[in-house]
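Engineer: compute the structure for the input listed below.
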Amino acid sequence: MMKNESNSRSAFFNLRISIPLLVVLLGAFLALISLGAISNGTLKEKGSPPSEGTIADKQHSQQDPANGPRRNFDQHGNRASTVGLVHRHVAKHRQAKTVGGGAWSSLGPPGGDVFDAAVSTVDSNIALAGLAPGGSIGGTLYRSSDGGNTWSDVSALDGTSVFDIEFAPDGTAYLGTQASIWKSTDDGLSWAVLNLGIGSNDQVFDVALDPSDPSTLWAGIADAFGLQPENVIRSTDGGVTWINRTPPLAQPISGQGIAIDPSDSNTVIAVFGGAFGGGEVWVTTDGGDTWMNRSAGLPNNPMQAVVYDGTRLLVGGGQSFGSEFVGLYESTDLGVTWTPLHDDTWPVLVVYAIAVDPNDSQTILVATDGSGVNRTTNGGATWEISTGGTAGLAGRSLRFAPDSSTELFLGTSSLAVFRSTDGGDIFVSSSRGISELNLYSIDANPLNAEELAVAFQGLNDGGVISSTDGGATWSLQSAPPTRYSNVRFAPDGTLYAISSGPSSVAQEGLYRRETNGTWTPLGPDQGPLYESDLDTTRFSHSNPNLILLGGADFGVAGFEATIWR
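Structural biologist: Predicted coordinates:
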């Protein structure tokens, strides 16, 4: 069929006009993307505070594990630690590290989300560190053969998050992982996976060894968003077979910690905590045949840790998400009554781990989420806050080396392992070789190519790390310990960084490093909640006072894409 000549020419003419127009529009669109300004909203320039709104209609989507990247934020920008429904073969391997056709070398900095670090009971040179990014899947295991000075990854656990590490008296090691319990009898060189007999949702948060009988093991199991009803299990044959010992819970809730009476194997305490809230403490005196709910007198918030010496019961917990605080509690009657051991000097009532000096029960140290390590030497009458220079650290685990009152290993979110050799007076980084830090941005000083800066994020922590020797050595900057999404050197060499909350730690927005090393918040500060989710910085080369920020509003400020200037 013959084409209509006039229509064809008209179409060609329109096409010639449309192509340049499309190029211009595409260029503008890409420019906005480079500013981080295009997201799920309409672009607008920010110059005045927004009208008030509500986050009630966003709350469900933020907390629904099936919805969107902002699903797990509270109003202050705290994220919940959530783990999906994990099959043992899911996320087994992390992304391969390809180098392309060029020559690449790792510059660091060291770090990673270490959820536990422990020293062998038979060889003090052997230490293990388990990683679980943001408390989720896809982690790995690191091993040290020089007491924690240097570390190397264990390829067998590549892609498998490790939440707990336990050494039996004979040196046998057990790991609680995203996929069952792993066992090693050769100092962590090789590993075997135990069959728990509970199906594919076999994520293990805690492994407890009976002090009276190391062949008896207990395990705390994740609830898999309600799909795993067996949350406490026990083995009496070294992990060959397992039976369900779960208390009569109203609904499945993750078993976070288990403690066994050192002189009575039948007396066991189990603590529970949900990813989005809720917590309980249960006690059995008959090996799990019957249980007593001992949660009365405690906050109904996630419990994270438990220690029992046969007389004094200590439990700790809480989480930053939702301001679900607990702190540290003590009971001398197996949980019938409780007394808080924390006091008003504690800046954060979120405890992930409890360590009691094996030679002095009055010395207690706790790892907190955001204020490092708190220590008491008089049973909780008074406390040293953020002892040993740990202020700002998000502690995840804390252990004394076997039979030692001086050597401690602290596992942290983002910054991996810290070690003390003086009972907690001083903690120093001991993470060389652990290369799992979540970096979000990197920049080099335009006036000095040897000066580098990186922004990193943990679950609800983060920071800025810099190097002045091209990456040979790194130092943590004194910026507030929040998540950072961007670092950028201005044309004059001044370093800036964007904090992405939580606002409960420090206001989000742009920070500037001053010549004395301190950091100054520059805004935008839309209010006390988390309201500015920014991730891009641009500087004018013709006007040194002009700075552009790109990103989006959040929460009560709405969810529109934004550019600030």
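
Engineer: make it CA atoms for all contacts and neighbour counts henceforth
Structural biologist: OK.

Engineer: so how far is the lengthiest helix in the chain from its chain's centroid?
Structural biologist: As assigned by DSSP state H, the longest helix anywhere in the chain is helix 5-34. Helix 5-34 sits 47 Å away from the centroid of its parent chain (CA atoms, centre = their mean, to the nearest Å).

Engineer: now stretch 445-465
Structural biologist: Worked out by CA atoms, centre = their mean, stretch 445-465 lies 18 Å from the chain centre.

Engineer: distance between the ends of that stretch?
Structural biologist: The straight-line separation of the ends of stretch 445-465 (CA to CA, to the nearest Å) is 14 Å.

Engineer: buried set for that stretch?
Structural biologist: 445, 451-465 (16 or more other CA atoms under 10 Å).

Engineer: pick the one among the residues you listed closest to A129.
Structural biologist: Nearest to A129 among the buried residues of stretch 445-465, counting by CA to CA, is G458 at 16.8 Å.

Engineer: would you do the same for the sequence below? I want to compare the two.
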Amino acid sequence: MFGFRRLWASWRFARLVAIVAAVVVAAGVLTSAAAQVAGSEDVDQDADSGQVDEDEDVGGPQAPADFLNDRFSSFQTVTDDQVQQAEAQAAEFGENGENWRLVGPSNVGGRVTGLVVDPRRPNTIYVAAAGGGVWRSTDAGNTFQSAWPSRLPQALGALEMGRDGTLWAGTGEANPSGGGLTFFGNGVYRSDDGGRSWDSWGLTHSGSIGRILVDPVNPRRVFVAATGNLSGTAQQRGIYRLDNNGRDWRLVLPAPNKTTGGVDLAMDPTNHNRIYAVLWDHQRNNGARVYGGVGSGLFRSDNGGDTWTRLENVIGTAPTDKTGTGLHSDATLGRIGIAVAPNDPNRVYVITATQYGPDKGFYYSNDGGTTLAPGGHAGGDSGYAWWFGKLWVDPKDKTHLFEADVNLRESTDSGTTWHVSAGVHADQHAMQWDPNQPGRVYLGNDGGVYRSDTNGASASWVHATYEPFNQSYHLAVARDDPTRLATGLQDNGSVRTWTATTPPGDLTQWNAYGGGDGHEVLIDYSDHNVYYECSQVGVCHRHEDSSGTSKSINFGARHSTRTTTDAPIIQDPNNPNIVYFGGNVLDRSTDRGTTFTQISPPGDFLTGPVPPNEDDKGPFYANEYATITWIAPAKTDPNTIYLGTDTGRLWKTTDLGAHWTEFTGKGLPTRWVNSVVVDPTDARHVFVAFSGYREGDLAANVWESTDGGTNWDNISGRLPNAPVEMLAYDQSRQRLYAATDLGVFVNRDGRRNWRRLGRGLPNTSILDIKITGDGRTLYAATFGRSVWAVRIDD
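Structural biologist: Reported below is the predicted structural model:
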């Protein structure tokens, strides 16, 4: 059985309690370029907390918190009672049953947030996967093996190595979500043996870590940019320094408000007391994202972090700076990235974004940041500059640098002009040159790991071949073949285990059949040669294999004015030609998606209007909230459909959309509806899962009705309080399965008797589960460790 402290050490649980951390803030906003900010706060944490391996305990409870500001004032605050309840529930569960096994894919690659080269071991690198822990390669980035315990937090935001070979890992991803989600952690870990074992090293209330910087002179002095929690509060935000010979954390640069945290760090290579730090003011809720604010700023310390000066003396105006406010404190100042040229410490480069995504400005300095001047147009006009915020300078050439964007941007003239270094996947996040191999540089992005042996020249990049840390949104399994699988992957499209001419074989090797961010996928239950995929905001296609060829058919026009990123498409269980699509209205197709008819009232009838405090003002997500999130047609009654929305509304029609009943006043939570499942033998028997993750509500909400929604029972029972992402029902055995952010659980008696399913499943969020047609296997799509399977035929 898992003990209380061991459960707290797991990320799935620690991610929850990170939301409830209290905020340590300093009064006032730091605005003056000449103002000196004194670091003065000690954090009493014993860094030597014991080795973390498969038998060790770490962690501890955290304090509750207030919420961010008026934008979040309607949210429910997590209380001590909720936390204690989650502790007690989680402590009762142990691993039991069959062992989970990795299925794949391993040949695609997922988002990498950190990368370090081991200077002492040729061809050895380590990477931090956004949802998949730390991985090690000893063959120059070709293949990777896990270097991270499966039960620790799998969401990683930063990775660094000291000159003594010590690895430092920061849990919790600092990149904010766009249409999807990113997840949080429980502080900093260190390893003295190449990732074979890890010690918990404090800052357990930090939510996420944007950057770690190890002093090259004194590797026991470490700086950490604690970013906080995107949708809630975190007690530890700002820039921390490891003092007392590497034992105690001191807050040296406080965050000025509850929505600001640290995100980037840099050091003068010739002066280990000159430190650069970035604070970032950003937040989101169900629908609104504000990725900038008055708390954002760039700072420098010349005495090892004891005092700080704000750097904002920009001479001139960047052509992309529409407000002309430069680096001054301003509501439009978003994410900032900084880099110092290794061969000229006076040369400093800075990239900035606005609060809604476009580039704000690129700057350079020849005096260590005291004054800055606008450079060329570094960004690629992607509009997602908050997703990147990174610059890297060639260690041998201060005029040669790269900027993270959708494409990898390169300059060979100090940022005056820019071009694309082609041949790599989109969305760049990590880069480092290899000191052992001249001209060799490694790159991490949303597609995994790449290597160039010609200094990053365009089209010189080689992709890794084994990196099983994909982030799956949804999963499909053919009814007649448990090896025919499809999954939608974050920024890696939709992939499948077969081709038009080749049946499933090696399940580690999947191939693409849809682009963008892969989301919903379906395999026709009557003909596995017909299958579907959607990328973000409901761009969907039907695919058909016939006579050794494949064809793709675009979905026909639909009638919604708002569509969520993870738009649902559902095949009717009574007729395989009928497909449903949900936006803010419900559409029905009788020809497998070629044409659609609207079967719900127009406008906001089902979803309600977008609440003012959840109305996104940016250019990308204004029409992606107040939508249908799940659709559940009944098998025994083709006229009955249940559906749920992200605004927490649950509906049923029994006449194919002519009339609708909303289940209000039934005690149901008003929370994002993640999943609705109808008993295939009884249209009046239905299960619903809700999530308050974006609202700071941790409750595990699974509800059941046996009378068509007239009455509802909360059957969450002893489920640990965590978002329930998906449900699956095995009616023949009367088992309900729940995929959660704390693992997969099974209810065997139809009421509240939940048990953890299986052994050895990595500690990351499970976003989808599917039972095979023969009822022998359950597949789990994880958001960071690819797809796993476990036998359930006992």
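
Engineer: now, which of the buried residues of stretch 445-465 of structure 1 lie within strands?
Structural biologist: Counting by DSSP state E, the buried residues of stretch 445-465 of structure 1 place 445, 451-457, 462-465 in strands.

Engineer: I'd like the distance from the equivalent of Q362 of structure 1 over in structure 2 to G369 of structure 2, if you could.
Structural biologist: Residue pairing (TM-score structural alignment): Q362 of structure 1 is matched to T399 of structure 2. Going from T399 of structure 2 to G369 of structure 2 by CA to CA gives 16 Å.

Engineer: same question, Y473 of structure 2
Structural biologist: 42 Å.

Engineer: T399 and G369 of structure 2: which has the busier surroundings?
Structural biologist: G369 (26 against 16; other CA atoms under 10 Å).

Engineer: give the contact list for that one.
Structural biologist: 311, 346-348 (CA atoms under 8 Å, 6 or more residues apart in numbering).

Engineer: what segments of the stretch 1-150 of structure 1 are helices?
Structural biologist: Applying DSSP state H, counting those that start in this stretch to the stretch 1-150 of structure 1 gives helices spanning 5-34, 56-63.

Engineer: any idea which of those helices gets closest to Y329 of structure 1?
Structural biologist: So among the helices of the stretch 1-150 of structure 1, helix 56-63 is nearest, using CA to CA, at 28.5 Å.

Engineer: same question for the closest one: list its buried residues.
Structural biologist: By neighbour count on 16+ other CA under 10 Å, the buried set for helix 56-63 of structure 1 is 59, 61-63.

Engineer: hmm, E508 and S500 of structure 1 touching each other?
Structural biologist: Yes. Between S500 of structure 1 and E508 there is a contact under CA atoms under 8 Å: 5.3 Å.

Engineer: now do the shared contacts for the two.
Structural biologist: Contact with both S500 of structure 1 and E508 is made by residues 532-533, according to CA under 8 Å, 6+ apart.

Engineer: please say which of the two ends up with more neighbours.
Structural biologist: Between S500 of structure 1 and E508, E508 has the larger neighbour count (other CA under 10 Å), namely 33 against 28.

Engineer: mind listing what that one touches?
Structural biologist: 498-502, 523-525, 530, 532-533.

Engineer: top of the residues you listed by neighbour count?
Structural biologist: S499 (33 neighbours).

Engineer: which position in structure 2 aligns with it?
Structural biologist: In structure 2, S499 of structure 1 lines up with S535, judged by TM-score structural alignment.

Engineer: of all the strand elements in structure 2, which one is longest?
Structural biologist: Structure 2, longest strand under DSSP E: strand 271-281.

Engineer: give the contact list for I385 of structure 1.
Structural biologist: 345-346, 371-375.

Engineer: closest one of those to G68 of structure 1?
Structural biologist: Distances from G68 of structure 1 to those, taken by CA to CA, are shortest for S371, at 30.0 Å.

Engineer: distance of that closest one from A394 of structure 1?
Structural biologist: As judged by CA to CA, S371 of structure 1 and A394 of structure 1 stand 7 Å apart.

Engineer: neighbour count for the two, which is higher?
Structural biologist: Neighbour count, other CA under 10 Å: between S371 of structure 1 and A394, A394 has more, with 31 against 24.

Engineer: and that one, what pairs with it in structure 2?
Structural biologist: Alignment note: A394 of structure 1 maps to D427 in structure 2; criterion TM-score structural alignment.

Engineer: my guess is its match contacts E403, does it?
Structural biologist: No. In this structure, D427 of structure 2 is not within contact of E403 by CA under 8 Å, at 10.7 Å.

Engineer: strands of the stretch 251-400 of structure 2, start to end?
Structural biologist: 260-268, 271-281, 283-284, 289-290, 297-301, 307-310, 336-340, 348-353, 359-365, 373-374, 391-393 (DSSP state E, counting those that start in this stretch).

Engineer: how about S382 of structure 2, what's its match in structure 1?
Structural biologist: S382 of structure 2 maps onto P347 in structure 1, by TM-score structural alignment.

Engineer: the residue nearest to the match of Q362 of structure 1 when sequence neighbours are not counted: neighbour count?
Structural biologist: Closest residue to T399 of structure 2 apart from its sequence neighbours, by CA to CA, 6 or more residues apart in numbering: S414 at 4.1 Å. Look at S414 of structure 2: counted by other CA under 10 Å, it has 21 neighbours.

Engineer: equivalent analysis for the one 10 residues further on, please.
Structural biologist: Other residues near V424 of structure 2 number 24, with proximity taken as other CA under 10 Å.

Engineer: swap in A103 of structure 1?
Structural biologist: 6.

Engineer: can you check E560 of structure 1 too?
Structural biologist: Using other CA under 10 Å: E560 of structure 1 sits among 17 other residues.
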